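Enquirer: My questions are about this predicted structure, shown below with the sequence.
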Amino acid sequence: MRPEPIGIGRGMFGQVIRLRLTYSQRLPGDPVSLVLKTPAGSAGNRAQAIAFDMYTREACFYRELAPTLRLSVPRCYFARVDPDTGEAILVLEDLGRLQSGDQVGGLDASRARTAVTRLAAAHAQWWDAEALRRFSWLPSLDSPVMRRLERLYGRQWPAFIDAYGAHLPAGSAQLGARVAGCVDEVLVRLSRPPATLVHGDFRADNLYFAARRDDDAVVVADWQVVSRGRAAFDVAYLLCQSMTSDVRRRHEWALLRSWHATLVACGVTGYSFGDALADYSVGLLLAVVYAVVGATLDRGDERGIALARAQAARTFTAALDSSQPLE
């Protein structure tokens, strides 16, 4: 077995290693490589992940929800959580045969459409489903663990604006200061029925596409912040952070229409496109919170720093473009 570090500069809360396997006798179907995922090497990043139950959530997702989800996710061979530390170890399918999205460069409209329509099927599967509540490890977006975001945002906002203010559009400082007073309200609004399964970190670096452009398959990885909430947050998070602002502005409406149409085609009723737009606008505010909280973590390398700058600038631009008023 030969280990190879991968994913450097792409994630903040875990370390990912490819394991090249050798066999004395390899049987048909045996993988030639696997991926080992362990907690973050940075003590600060790891502590924040544990505070938000990220490692527990991801391990439980792969054990209990992934097998029946109407969405392609990496096959999980092993998942174990240490109940004393809240840390976990995962052994996952190696997705190296696929093309990972590039969040710094940004998704084009075609791949963004593939992502949101595939995710819509999973949203519809668990739409307003009371059964989601039986998963005790799966928090609502307004749960006590998620409400820690308000204090964390307030504590990190000054450092964020000092580090990234020069990269933000005009009006960002005022918007960010106003968001500080309504984080809990945003979480409550995104938790009202109809709630569903929310990925929570639905961005290009966590998406793996087929190499051929005529193949619209996508595999969705990294389920550390999976939760229950309004589905449009996932769409807002993807479009505002994983597309350049110019590309998003040109295709935002059509992508939202495609996502909503897929929900309806999958059987969702009583949720209008106007409802989706309202949820999307509120979702952009939570994306602002995530951009601020995440930007001050240890980013690891130059690619990670470039990613933080892109996330911050694009997210604030999208939120400022939105007409959703703040309470």
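Expert: Cool, got the structure.
Enquirer: make it CA atoms for all contacts and neighbour counts henceforth
Expert: OK.
Enquirer: Verify the contact between residue 251 and residue 108 for me.
Expert: No - using Cα atoms under 8 Å, residue 251 is not in contact with residue 108; the gap is 9.3 Å.
Enquirer: Compare those two and say which one has the larger neighbour count.
Expert: Neighbours were counted for residue 251 and for residue 108 using other Cα atoms under 10 Å; residue 251 has more, 18 against 15.
Enquirer: and the closest residue in space to the more buried one that isn't next to it in sequence, what is it in contact with?
Expert: Of all residues not flanking residue 251 in the chain, residue 109 sits nearest, at 6.5 Å (Cα to Cα, 6 or more residues apart in numbering). Applying Cα atoms under 8 Å, 6 or more residues apart in numbering, we find residue 109 in contact with 247, 248, 251, 255.
Enquirer: second one coming, line it up with the first:
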Amino acid sequence: MDRIIDDPLAITPTWLEGQLRCISSFKDLKVTTVETETIGAATGFLSRIARLTPTYGAKAPQAPSTLILKVQTNREGFTDVAERLQAFERELGFYKDFAPDLQARLPRVFGGYAEGGKGWILMEDLSAWSQGDQVFGISHDQVKSTLKIMAAVHAGYWQCDQLGMKSWLPCHDFWFHDDLGVTWATIKKSYALRLGEAAVALIDRVVNNYENLIEELDRLPQTLVHGDLRADNLLLSSPASSGSDVIVIDWQTVTRSLACIDLAFLIGGSEPTAERHGHAQDLLRFWHQQLVAHGVCDYPYQQALHHLRLALLICLAVPIVAFKELDGPSFHSAREAQLAECFLFRHTQAALDWSAEIALQD
């Protein structure tokens, strides 16, 4: 039963019944048929998603009418990334060891199996929510709603010894931690003029000092970090523009590290520059206030500002590695080209707007 699933569209009623019967409230459940459909093909890189629509043999008022099945990617190149990151082991570890203690709204998990970067997770279908769009971006209010959720997560595990006891939870293990030099040289050939001299000079310095920046993280406060906090990994309440509620999903890159990595990733990658213009500082202040409200009292705002600048520098690796993983400049689709460019220009502009170069001088 607990084996790797190669084709999520080949799920049988017997298999689904066996998984649901492991839950006490469903122990007598009978699944007679199951329909499957692929969803989310344009946004998933480390996994594939299918929606399952079962029919039941008797009245089952508590049984889910639809479910989501998440299985490992079959895309060449990304299979190696998923294996290196131990993606499914991390995500199942998160839902088992941390999710039950979090106040945040998360999908209910009905079962799962992991062999490092491969595996599957059977979970609640939350398709009534709107998925964020990385290329389109999210609003300032939606960024704040996300930061409110993550501040509770960060505060709950701030400098927590429990994190080091989880064998599946690595330290500072980001999908964008890579050798940057060759790919950055390729990017410069196509984008140097559009980025501008200041941006190119800053990224040059970051690439040359990247390992030193990563090593600095060992000396800073650690907590539970999502590691890929961006619009595609958010579910937004309807209407999506309201920003009143957010669900953070896709915890395959969860790690223990500096909390501001999540801020840099979200602010730098998912909020368009024009949306952020004129009130960027209030995002850090809002998150810091939430952190303090949750009991983190020994973390001054100026220290958080320095850490955000450091994180913005580290996250300049995101567009470089994304460009490489998406096979730039020979992208497979217009969507992937747009994704690579929004990573590049947003993260770079955020680092400039926040004067992140100051963190290189300290």
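Expert: Cool, got the structure. Quantities reported herein were computed from a predicted structural model and do not represent experimental measurements.
Enquirer: what TM-score comes out when they're superposed?
Expert: Overlay of the two chains. TM-score (TM-score structural alignment, normalised by the length of the first structure): 0.90; 321 aligned residues with a Cα RMSD of 2.2 Å.
Enquirer: ok so, going back, residue in the second structure paired with the residue nearest to residue 251 of the first structure?
Expert: Correspondence of residue 109 of the first structure to the second structure, assessed by TM-score structural alignment: residue 140.
Enquirer: can you map out the strands along the second structure?
Expert: If DSSP state E is used as the criterion, the strands of the second structure fall at 31-39, 47-56, 67-72, 109-115, 118-124, 130-131, 223-225, 234-236, 246-248, 255-257.
Enquirer: Throw those strands into TSV and include mean neighbour count and distance to residue 198 of the second structure, thanks.
Expert: Shown next, in TSV, are the strands of the second structure (neighbours: other Cα atoms under 10 Å; distance: least, Cα to Cα, whole Å):
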stretch	mean neighbour count	distance to residue 198 of the second structure
strand 31-39	16	41
strand 47-56	21	37
strand 67-72	24	40
strand 109-115	18	44
strand 118-124	22	41
strand 130-131	19	34
strand 223-225	25	30
strand 234-236	23	32
strand 246-248	22	34
strand 255-257	26	29
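Enquirer: my read: residue 324 of the first structure touches residue 278, true?
Expert: Yes - at 7.3 Å, residue 324 of the first structure counts as touching residue 278 under the criterion of Cα under 8 Å.
Enquirer: And the strands of the second structure: which comes nearest residue 95 of the second structure?
Expert: Judged by Cα to Cα, the one of the strands of the second structure that comes nearest to residue 95 of the second structure is strand 109-115, at 7.5 Å.
Enquirer: Relative to the first structure, which residues correspond to the closest one?
Expert: Residue span in the first structure matched to strand 109-115 of the second structure, by TM-score structural alignment: 76-82.
Enquirer: What are the contacting residues of that stretch?
Expert: For stretch 76-82 of the first structure, using Cα under 8 Å, 6+ apart, the contacting residues are 55-56, 59-60, 62-63, 87-93.
Enquirer: how about 10 Å then?
Expert: With contacts defined as Cα atoms under 10 Å, 6 or more residues apart in numbering, stretch 76-82 of the first structure is touched by 34-37, 55-63, 66-67, 87-94.
Enquirer: For the stretch 51-200 of the first structure, which segments count as helices?
Expert: Taking DSSP state H, counting those that start in this stretch as the test, the helices found in the stretch 51-200 of the first structure are 54-60, 109-125, 148-164, 172-179, 183-189.
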